[in-house]
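Visitor: Predicted model, plus sequence, below.
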Amino acid sequence: MSATVQAAGNGQKKNLLESLELDTRLLGMIGAFIVLCITFHLVTDGRFLTPRNIFNLTIQTVSVAIMATGMVFVIVNRHIDLSVGSLLATCSAVMAVTQTDILPHVPGFDFGSPLIAPIAIVAGLVTGVVIGAFQGWLIGYLTVPAFIVTLGGLLVWRNVAWYMTSGQTIGPLDENFKLFGGINGTLGVHWSWVVGVLAVLASFYGMWNARRRKLTHDFPVKPLWAEYSMAAIVTAVIFGFVAVLNAYEIPAARLRRMFAARGEVMPDGFTAGYGIPVSVLLLAALAVLMTIVASRTRLGRYIFAAGGNPEAAELSGINTRLLTVKIFALMGGLCGLSAVVASARLGFHSNDIGTLDELRVIAAAVIGGTALSGGVGTIYGAILGALIMQSLQSGMAMVGVDAPLQNIVVGVVLVVAVYIDIVYRQRLGALKK
């Protein structure tokens, strides 16, 4: 890059936020989240921001956050999916019945076989993808409005799950399957630090690669001090998160049972931390993958192009009908993945699993900045929205707020978030003009 071009690019940076290239809306969400956490920490006498509660908060967020990443694509494409909670229940029922009723009767698949969990998970994922694709076909090719199709799905799939299990709770689920639920499956202190270091290194590589690509194409880049500052912030956040989760110690009674299961005696004074839950690691990997799909693949470009201007997308040769099928198939697969996490965390399948999740998922995506008018949305915003939603509900529960009032507050927050988003986009549009 020539010195003139780089100077021109850097000259356009007028303040700190512009130099760091930070999204002001994202900063506002992070600021609101921090204020929310500090407020609940104060009113709960210091119980909210403890390693134990943060650990529980993360594993409770994962299920909704996984589906929220798919809901971003659905809403960006100017559709809606009201069936995700019911579809989660159907996928969960399929996996539970596969584990407890079908496979144990197949020769070589005794309960506890290491193949039971993978087969059950594949069955749940395939179920979600097939149902999602079917709903997408109804919407894309038969032109039935998504609201109607998924509203019908909300009623149909919830009761399909009920009939599959005869209205009974199914369990206990396979021990290997329950590793995806959170507290029953964690990396431990050592491997959590290893993952943390790898995550930091991957972040550094991503920043370096992005800067290299901009320089290659003579695009403006951040000043080096801004790059170093972002690297320091990312490092602090990742290592801080790992340190907090490692600080949550496994209860002594459980440690003794773990040693006894191995035929050993726990040493006096021995302690161990839980570390990063497998479900949180799964969400992190999914977030990276979905971000790559959204920003670096043809599918992602088509989704945002069709959501921004459907008529222009069709004229440009995009098969918007097939695209709709793909989006809803992906959403169905993510419902199946979310069912793995939700049922594994409980340790069994229950009839009310996923109840009202459709509203939580839509709220998480919208609070995270996904525009209901289509064309705009981010994966990280949806995950942050899910975290804010879960923090709000968890904090109110710790304070002693009744469940009905919790839902009232969440509803009010959703409406306010949409209004703020509208005002923000109007002002942003005015500034661009």
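Guide: Yes, it's here. Numbers count the residues shown, from 1 in each chain.
Visitor: rest of the way, CA atoms for contacts and neighbours
Guide: OK.
Visitor: Touching, Thr355 and Gly85? I think so.
Guide: Yes - between Thr355 and Gly85 there is a contact under C-alpha atoms under 8 Å: 5.8 Å.
Visitor: just the strands in the stretch 101-250 of the chain please.
Guide: Along the stretch 101-250 of the chain, no segments are classed as strands by DSSP state E, counting those that start in this stretch.
Visitor: What helices and strands are in contact with the strand or helix carrying Ser86?
Guide: Assigning secondary structure by DSSP states H and E places Ser86 in helix 84-97. With contacts taken as 3 or more C-alpha pairs under 8 Å, 6 or more residues apart in numbering; DSSP states H and E, helix 84-97 sits against helix 116-140, helix 146-164, helix 320-346, helix 357-367.
Visitor: Put together a markdown table for these, with mean neighbour count and distance to Val189 on each row.
Guide: Below are those laid out as a markdown table (neighbours: other C-alpha atoms under 10 Å; distance: least, C-alpha to C-alpha, whole Å):
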| stretch | mean neighbour count | distance to Val189 |
| --- | --- | --- |
| helix 116-140 | 22 | 25 |
| helix 146-164 | 18 | 38 |
| helix 320-346 | 26 | 20 |
| helix 357-367 | 26 | 30 |
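Visitor: Present those as CSV; the columns should include distance to Gly308.
Guide: What follows is the helices and strands packed on helix 84-97, written out as CSV (distance: least, C-alpha to C-alpha, whole Å):
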stretch, distance to Gly308
helix 116-140, 17
helix 146-164, 17
helix 320-346, 12
helix 357-367, 16
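Visitor: out of those helices, nearest to Leu26?
Guide: Minimum separation from Leu26 across those (C-alpha to C-alpha) falls at helix 357-367, 10.5 Å.
Visitor: Show me what secondary structure element comes after that closest one.
Guide: Assigned by DSSP H and E, the successor of helix 357-367 is helix 379-399.
Visitor: Tell me what angle that next one forms with helix 357-367.
Guide: If you take axes from the mean of the first three to the mean of the last three C-alpha atoms, to 10 degrees, helix 379-399 sits at 120 degrees to helix 357-367.
Visitor: Buried ones in helix 379-399, by neighbour count?
Guide: Neighbour-count burial for helix 379-399, counted by 16 or more other C-alpha atoms under 10 Å, picks out 379-396.
Visitor: count of residues packed around Tyr274?
Guide: Other residues near Tyr274 number 23, with proximity taken as other C-alpha atoms under 10 Å.
Visitor: burial of the residue lying closest to it once chain neighbours are set aside, as a residue count?
Guide: Distances taken as C-alpha to C-alpha, 6 or more residues apart in numbering put Gly188 closest to Tyr274, at 5.0 Å, once the chain neighbours are dropped. Under the neighbour criterion other C-alpha under 10 Å, Gly188 is assigned a count of 18.
Visitor: Contact partners for the residue most central in space within the chain?
Guide: When the chain is reduced to its mean C-alpha position, the closest residue under C-alpha atoms, centre = their mean turns out to be Ala65, at 2.5 Å. For Ala65, the residues meeting the contact criterion (C-alpha atoms under 8 Å, 6 or more residues apart in numbering) are 283, 361, 364, 382-383, 386-387.
Visitor: for comparison:
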Amino acid sequence: MSQSASEPSVGARASTGGGLSRFVRATEVDTRMLGMVGALLVIWLVFHVLSGGIFLTPRNLWNLTVQTSSIAVMATGMVLVIVTRNIDLSVGSILGFTGMAMAALQANILPGMLGFDSPFTWLLTLAAGILVGVAIGGLQGYIIAFMGVPAFIVTLGGLLIWRGGAWWLTSGRTVAPLDDTFRLMGGGATGSLGETWTWILAILACLAVIASLVFARKRRVRFGFPQRPVWAEVTIAAVTTIIILGAALVLNAYEWPSAIARRYAEAAGIEVPEGGLHIGYGVAVPVLIAIVVGIVMTFVTQRTRFGRYVFAIGGNPEAAELAGINTRWVVMKVFMLMGGLAALGAAISTARLNAATNALGTLDELYVIAAAVIGGTSLAGGAGTIIGAMLGALVMQSLQSGMVLLGVDSPLQSIVVGVVLIIAVWIDTVYRRRAA
């Protein structure tokens, strides 16, 4: 009797496990990515409970997205660096140096040439900063790729050189304030899209997701590749659209402070209603920049010859060179790209602070590398995703933001980040061992 009673329960468990396995296979979901999303949700819930219900509020989540932007932008470039079996320890110092250079340019040099409040100041500043970042990355990439000096040594030296260079540019002075248009890249009330444009962007994003699924299915049919079940496609589309629309709802729920809304109404000649003027922030400009960078970098890694070369070099450098790939030039371009993205991260960081300081970007290299590794980029090279790195950046910033809300001391925050990084590398090692 007991044996026959236990058999259905075992069969039910097997059926459940098989159903979950079939679901994962049908939707082609990356299990590591799914695990990272689950870990992120657990982190959010834990901090929400420990903070007394403060963490998962529209205000904190909006600030969390803005704080993640610069790290997420740089993490997309760090993926390619690590995929090629290299490392870049200098990104935080490059951010500090280019940020100080951009601040000095728009505060001390361009006003004398173009006058104050010139509409070209922010554009020339951003272009010059990115060019400086690309030049720095190119210099380091040349030494690594063509002179044969290990990336660890070159970028460790760069960490010291560019941090000292940032101090040297202004003799240690903080440079402020910055151009008003340039400051829009840092977010804030004026540096956000607002409710209407946020909803428009969310709807366009949902349509783009559905269109990409349809086109991907057509391509599979054309080339005779296996198809996902229709229910799996519908499930992916539904979950993705719900996440996008939910994010738009949360970001719009965070409203301008009443004083700022009142000043805006007075300047625009708008009559303030009795209950006050309610204006939602919506998507912040730095978050939009990070999203665009993520989309472009995903396209580069998945749809271009350069991206295929990067992963080929990471998988087997000798075979890639024998196949005719100019591996040295590709590696140099990877570091040039990393330098440009560090400069873009500097623009976001300085615009957000409305100043450039010598401490800008300190320890950012730790967070960027950790974000890439947590996101599934293997330190052994050859494997990594852009979306994973950006999610990793969100995980890192969530940990830091949550610990700040709980009043955790800064040294303990560094300890937690270090432990998380070690655990992420250990998980990657275990995963690769089992996959082999």
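Guide: Structure's in. What do you need? Note that the coordinates shown come from a computational prediction; the quantities given were computed from them, not determined experimentally.
Visitor: List the TM-score for the superposed pair.
Guide: Both chains were compared after superposition, and using TM-score structural alignment, normalised by the length of the first structure their TM-score is 0.94; 416 aligned residues with a C-alpha RMSD of 1.3 Å.
Visitor: so where does the equivalent of the residue nearest to the centre of the first structure over in the second structure fall, helix or strand?
Guide: With TM-score structural alignment as the criterion, the equivalent of Ala65 of the first structure in the second structure is Ala72. For Ala72 of the second structure, the host element (DSSP H and E) is helix 58-83.
Visitor: That helix against the first structure, how far on average?
Guide: Plainly put, helix 58-83 of the second structure ends up 0.3 Å away from its match in the first structure on average once the two are laid over each other (mean C-alpha distance after the TM-score superposition for the first structure).
Visitor: and the angle for that helix with helix 327-353?
Guide: Using the same axes, to 10 degrees, the inter-axis angle of helix 58-83 of the second structure relative to helix 327-353 is 160 degrees.
Visitor: mind listing what's buried in helix 58-83 of the second structure?
Guide: Under the neighbour-count criterion of 16+ other C-alpha under 10 Å, helix 58-83 of the second structure has 58-83 buried.
Visitor: Next: stretch 40-53 of the second structure.
Guide: Residues of stretch 40-53 of the second structure classed as buried under the neighbour-count rule (16+ other C-alpha under 10 Å) are 40, 44, 47-48, 51.
Visitor: now that stretch: which residue numbers in the first structure?
Guide: Stretch 40-53 of the second structure corresponds to residues 33-46 of the first structure when matched by TM-score structural alignment.
Visitor: Then stretch 81-96 of the second structure?
Guide: Applying TM-score structural alignment, one finds that stretch 81-96 of the second structure aligns to the residue range 74-89 of the first structure.
Visitor: and the gap between Asp218 of the first structure and Arg212 of the first structure?
Guide: In this structure, Asp218 of the first structure and Arg212 of the first structure are 10 Å apart, going by C-alpha to C-alpha, to the nearest Å.
Visitor: repeat for Val194 of the first structure
Guide: As for Val194 of the first structure, its distance to Arg212 of the first structure is 27 Å (criterion: C-alpha to C-alpha).
Visitor: go on, Gly381 of the first structure?
Guide: The span separating Gly381 of the first structure from Arg212 of the first structure equals 26 Å under the rule C-alpha to C-alpha.
Visitor: How about Val418 of the first structure?
Guide: Counting by C-alpha to C-alpha, the separation of Val418 of the first structure from Arg212 of the first structure is 37 Å.
Visitor: now Tyr163 of the first structure
Guide: With C-alpha to C-alpha as the criterion, Tyr163 of the first structure and Arg212 of the first structure are 56 Å apart.
Visitor: Ignoring the adjacent residues along the chain, who's closest to the aligned partner of Leu138 of the first structure in the second structure?
Guide: Structural alignment (TM-score structural alignment) places Leu138 of the first structure against Ile143 in the second structure. Using C-alpha to C-alpha, 6+ apart and skipping residues adjacent in sequence, the residue nearest Ile143 of the second structure is Val149, 6.1 Å away.
Visitor: since we're on the one you found, how many residues are nearby?
Guide: Val149 of the second structure is surrounded by 14 other residues when neighbours are defined as other C-alpha under 10 Å.
Visitor: now it: how far from Thr155 of the second structure?
Guide: The gap separating Val149 of the second structure from Thr155 of the second structure is 10 Å, by C-alpha to C-alpha.
Visitor: Ok, Arg219 of the second structure next?
Guide: Distance of Arg219 of the second structure to Thr155 of the second structure, computed by C-alpha to C-alpha: 42 Å.
Visitor: Repeat that for Phe311 of the second structure.
Guide: Between Phe311 of the second structure and Thr155 of the second structure the computed distance is 21 Å (C-alpha to C-alpha).
Visitor: Could you do Pro226 of the second structure as well?
Guide: When distance is defined by C-alpha to C-alpha, Pro226 of the second structure is 44 Å away from Thr155 of the second structure.
Visitor: ok so, going back, if you count neighbours, what's buried in the match of stretch 81-96 of the second structure?
Guide: Within stretch 74-89 of the first structure, the residues that qualify as buried are 74-89, counting by 16+ other C-alpha under 10 Å.
Visitor: same check, this time on stretch 205-213 of the first structure
Guide: Arg211.
Visitor: Read off where it ends up in the second structure.
Guide: Residue span in the second structure matched to stretch 205-213 of the first structure, by TM-score structural alignment: 211-219.
Visitor: Kindly report the same for stretch 114-127 of the first structure.
Guide: Stretch 114-127 of the first structure corresponds to residues 119-132 of the second structure when matched by TM-score structural alignment.
Visitor: contact partners of that stretch?
Guide: Counting contacts by C-alpha under 8 Å, 6+ apart, the residues outside stretch 119-132 of the second structure that touch it are 98-99, 101-102, 105-106, 110-111, 114, 179, 181-182, 339-341, 343-344, 347.
Visitor: Pull the distance from stretch 225-234 of the first structure to the chain's centre.
Guide: Mean C-alpha position of stretch 225-234 of the first structure versus that of the full chain (C-alpha atoms, centre = their mean, to the nearest Å) differs by 25 Å.
Visitor: nope, stretch 322-339 of the second structure is what I was after
Guide: Taking C-alpha atoms, centre = their mean, one finds the center of stretch 322-339 of the second structure at 22 Å from the center of the full chain.
Visitor: which residues in the first structure does it align to?
Guide: Using TM-score structural alignment, the partner range for stretch 322-339 of the second structure is residues 315-332.
Visitor: where does the counterpart of Val361 of the first structure in the second structure sit relative to Leu156 of the second structure, distance-wise?
Guide: In the second structure, the residue matched to Val361 of the first structure (TM-score structural alignment) is Val368. Val368 of the second structure sits 15 Å away from Leu156 of the second structure, taking C-alpha to C-alpha as the criterion.
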